[in-house]
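Q: The following comprises the amino acid sequence and a computationally predicted model.
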Amino acid sequence: MKRARIYHRGRDIWVSVSADGQSLHLPDGSFIPADGASWLPPVTPGASSYALGLNFADHNKELGFAPKLATPLIFMKGGNCFVGHEGDTPRPADGNQMHPECELVAVIGRPARNVTSAEALDYVAGYTVANDYAIREYLENYYRPNARVKNRDATTPIGPWIVDAADVPDPQALAITTRVNGELVQNGTTADMIMSVAELVAYLSCHSTLMPGDMILTGTPQGVHFCAPGDRVVTEVEGIGRLVNHLVAG
């Protein structure tokens, strides 16, 4: 099952999505075509969002870092940074080194505190896709990205929907791709994550109770491609979804 959040007739609502992603089932029982929807980020208001940096060895090597950090690089993201499917993301005039980063996102389904890696996936309700843009000119510390890089308004497209965890047999066996104006610029797999989804859930739950709706952006594979206003960026995680975003002058 897929669940999405849209703006419809003056309010935000959650809808179910057909298996082929072509139609949306509204709470009143009616249907609308997906291509006519106003998509919102499938984020629960008030939920926490955790993000991972340098969680793929190939990306670390690409940037000149050690293949594996001693401790995971984790930072928080505010709700202002998210934008929905087919949304616009502003690129600052001096952001010439702004590039997309496709990521698998795990959505927590029930409170998790001090869980083990073996049981961690039982606490995941579903998965979605994020494009966590980076702006390299603004980086002050690669190991702890500052807010100007990773918490700007509308710079993290997310969606289009959340896929139930039961429909994702192995979150560590999913292809990850990014295309800019049709050109393939990222091509990786979740099998290459340094810390798996289960390990991340377990690790985070040791420091803070994870609550329903909390999200974990799990990192991105190699592939740095600088974008410009007017670019159409498509990030996709196999079996989860295809997320479209448009860069505009900011």
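A: The structure has been received and is ready for your questions. What you see is a predicted model; the values in this text were computed from it and never measured.

Q: from here on, contacts and neighbour counts on C-alpha atoms
A: Fine.

Q: and the residue most central in space within the chain, what element?
A: The centroid of the chain falls nearest to residue 130 when counting by Cα atoms, centre = their mean (2.1 Å). In the assignment (DSSP states H and E), residue 130 maps to strand 124-131.

Q: for the chain, what's the longest helix?
A: Among the segments of the chain that qualify as a helix by DSSP state H, the longest is helix 197-205.

Q: now the helices: where do they sit in the protein?
A: So, for the chain - with DSSP H - the helices run 57-63, 117-120, 147-150, 197-205.

Q: got the contact list for the third one?
A: Here helix 147-150 makes contact (Cα atoms under 8 Å, 6 or more residues apart in numbering) with 77, 81, 132, 133, 134, 135, 136, 138, 139.

Q: what's the answer for the last one, then?
A: Contacts of helix 197-205 from elsewhere in the structure, counted by Cα under 8 Å, 6+ apart, are 106, 112-121, 171-172, 210, 218.

Q: 7 Å instead?
A: Residues from elsewhere that reach helix 197-205 (Cα atoms under 7 Å, 6 or more residues apart in numbering): 112, 113, 114, 115, 116, 117, 120, 121.

Q: then this one, side by side with the first:
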Amino acid sequence: MKLFRYGEAGAERPGIVDDQGKLRDLSSVVTDIDAWALSPDGLATIAAADTASLPEIAGPVRYGVPVAHVPNLVCIGLNYTDHAEETNAPIPQEPILFNKHTAALCGANDPVWFPEDSTQLDWEVELAFVIGTPCWNVTEAEALNHVAGYTVLNDVSERHYQLHREGQWTKGKSHPGFAPCGPWIVTADEVGDPQELDLWLDLNGQRVQTGTTSRMIFTCAFLLSYLSRYMALQPGDIVTTGTPPGVGLGKVPPNFMKPGDVMRLGITRLGEQEQKVVPLTEDVVQAWRAAHAARRVGV
């Protein structure tokens, strides 16, 4: 199944893509694509619905973050050998962990806001997986049983914040709009082996990233088992798994984004995204505050 959330920011509704590729409203089946909807019971309830009888969604659609109220956004750094090499970083012997603040999450085609003092804004297409059942101290063999589905995530990064402002990577990763996610979650049963997916990203129409998850240093199953030793992952958590080579930091000379640039990216079977880089203005900040004012938790 392909599950998504659509509508204005702060007022998204649940949806599903039917067998003919039509977008259908799921509001009569589940209240949202949240932790319960992604649980085994929730997914079974959605799977049992007669999607052909659900209302078709007409007109252009804004895709929201495909998971409501995300508890945690956990990230893996330098998980492709050739990406580590292009950034002159040593090959990790264990997964490198960091977090993006959940407020960085935005819809798949929402704009990426350019901070006023940004000098090194970069792109990173990544495979992400979404937790469906509580996951703590699990083996590698059982790890993927805890995954509800997979999605596309652009780990937008401000490299100067990340690498030259001291402390951990989080400050370069967590600006609002720095985690476009979606357009949908594809359930694990439809994806199959997550280590057989192709990734790509175009900047202004030019292919800059091409990769395959078969080149990951640490597989999704290993990553989830490893993470579960150090934290108890919750339903609705998103884990993003690293990027293949081709980022701006790895170019010679380095190449970073500016307002007006457009990213288009995608992963086999998981869909595509497109974002335009736009200046961050006070109007944008005020609109963001208003959109989030009524929310209880997360995005």
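A: Perfect, I can see it now. From a predicted model like this one, the values you see are computed outputs, not experimental measurements.

Q: Please work out the TM-score for the two chains.
A: The TM-score (TM-score structural alignment, normalised by the length of structure 1) is 0.92; 248 aligned residues with a Cα RMSD of 2.2 Å.

Q: how about the contacts of helix 197-205 of structure 1 in JSON lines, adding distance to residue 99 of structure 1 and neighbour count?
A: Output for those, formatted as JSON lines (distance: Cα to Cα, whole Å; neighbours: other Cα atoms under 10 Å):
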{"residue": "112", "distance to residue 99 of structure 1": "33", "neighbour count": "22"}
{"residue": "113", "distance to residue 99 of structure 1": "35", "neighbour count": "19"}
{"residue": "114", "distance to residue 99 of structure 1": "35", "neighbour count": "16"}
{"residue": "115", "distance to residue 99 of structure 1": "35", "neighbour count": "21"}
{"residue": "116", "distance to residue 99 of structure 1": "35", "neighbour count": "16"}
{"residue": "117", "distance to residue 99 of structure 1": "32", "neighbour count": "16"}
{"residue": "120", "distance to residue 99 of structure 1": "31", "neighbour count": "21"}
{"residue": "121", "distance to residue 99 of structure 1": "30", "neighbour count": "23"}
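
Q: Could you verify my assumption that residue 181 of structure 1 touches residue 235?
A: No: between residue 181 of structure 1 and residue 235 there is no contact under Cα atoms under 7 Å: 11.3 Å.

Q: which of these two has more neighbours?
A: residue 235 (27 against 14; other Cα atoms under 10 Å).

Q: The more buried one -> structure 2?
A: Counting by TM-score structural alignment, residue 235 of structure 1 lines up with residue 265 in structure 2.

Q: nearest residue to its match other than its sequence neighbours?
A: Among residues not flanking residue 265 of structure 2 along the chain, residue 201 sits closest, at 4.1 Å (Cα to Cα, 6 or more residues apart in numbering).

Q: What residues does the one you found make contact with?
A: Contact analysis of residue 201 of structure 2 by Cα under 7 Å, 6+ apart lists 125, 207, 208, 209, 210, 263, 264, 265, 266.

Q: That one matches what in structure 1?
A: Match for residue 201 of structure 2 (TM-score structural alignment): residue 178.

Q: Residue 130 of structure 2 now?
A: Checking TM-score structural alignment: residue 130 of structure 2 goes with residue 107.

Q: what's the closest non-adjacent residue to that match?
A: residue 215 (4.6 Å).

Q: To what extent is the residue lying closest to residue 225 of structure 1 once chain neighbours are set aside buried, counted in neighbours?
A: Distance criterion Cα to Cα, 6+ apart; nearest residue to residue 225 of structure 1, sequence neighbours excluded, is residue 99 at 5.4 Å. A total of 22 residues lie near residue 99 of structure 1 under the criterion other Cα under 10 Å.

Q: Distance-wise, check residue 99 of structure 1 relative to residue 35 of structure 1.
A: Separation of residue 99 of structure 1 from residue 35 of structure 1 (Cα to Cα, to the nearest Å): 26 Å.

Q: Equivalent analysis for residue 3 of structure 1, please.
A: 15 Å.

Q: and these two? which has more neighbours close in?
A: With neighbours defined as other Cα under 10 Å, residue 3 of structure 1 and residue 35 compare such that residue 3 has more, 20 against 12.

Q: Just list the residues touching that one, thanks.
A: Here residue 3 of structure 1 is in contact with 14, 15, 16, 17, 161, 162, 163 (Cα under 7 Å, 6+ apart).

Q: Quote the end-to-end distance of stretch 119-130 of structure 1.
A: From its first residue to its last, stretch 119-130 of structure 1 covers 25 Å (Cα to Cα).

Q: neighbouring contacts of that stretch?
A: 102-110, 112, 156-159, 161-165, 198, 201-202, 236-237, 240-241, 243.

Q: Swap in 8 Å and give it another go.
A: 101-112, 156-166, 197-199, 201-202, 217, 235-237, 240-243.

Q: now these: which count as buried?
A: 101-110, 112, 156-165, 197-199, 201-202, 217, 235-237, 240-243 (16 or more other Cα atoms under 10 Å).

Q: Which position in structure 2 pairs with residue 85 of structure 1?
A: Checking TM-score structural alignment: residue 85 of structure 1 goes with residue 108.

Q: Its match reaches residue 177, doesn't it?
A: No: the criterion here is Cα atoms under 8 Å, and residue 108 of structure 2 misses it with residue 177 at 10.0 Å.

Q: Could you tell me which of the buried ones among the contacts of stretch 119-130 of structure 1 are located in strands?
A: 102-108, 156-164, 217, 235-237, 241-243 (DSSP state E).

Q: Quick check: the strand holding residue 130 of structure 1 compared with structure 2, mean distance?
A: Compared with structure 2 after the fit, strand 124-131 of structure 1 shows a mean deviation of 0.4 Å (mean Cα distance after the TM-score superposition for structure 1).

Q: now the angle from that strand to helix 197-205?
A: 100 degrees (axes from the mean of the first three to the mean of the last three Cα atoms, to 10 degrees).

Q: what stretch of structure 2 lies opposite strand 124-131 of structure 1 in the alignment?
A: Taking TM-score structural alignment, strand 124-131 of structure 1 hits residues 147-154 over in structure 2.

Q: Surely residue 180 of structure 1 touches residue 231?
A: Yes: contact criterion Cα under 8 Å: residue 180 of structure 1 and residue 231 qualify, at 6.5 Å.

Q: higher neighbour count, these two?
A: Between residue 180 of structure 1 and residue 231, counted using other Cα under 10 Å, residue 180 has the larger neighbour count: 22 against 14.

Q: Give me the neighbour count for the closest residue in space to that one that isn't next to it in sequence.
A: Once flanking residues are discounted, residue 180 of structure 1 sits nearest to residue 233: 4.6 Å by Cα to Cα, 6+ apart. Each residue near residue 233 of structure 1 was counted by other Cα under 10 Å, and the total is 23.

Q: Fine by me, we can end here.
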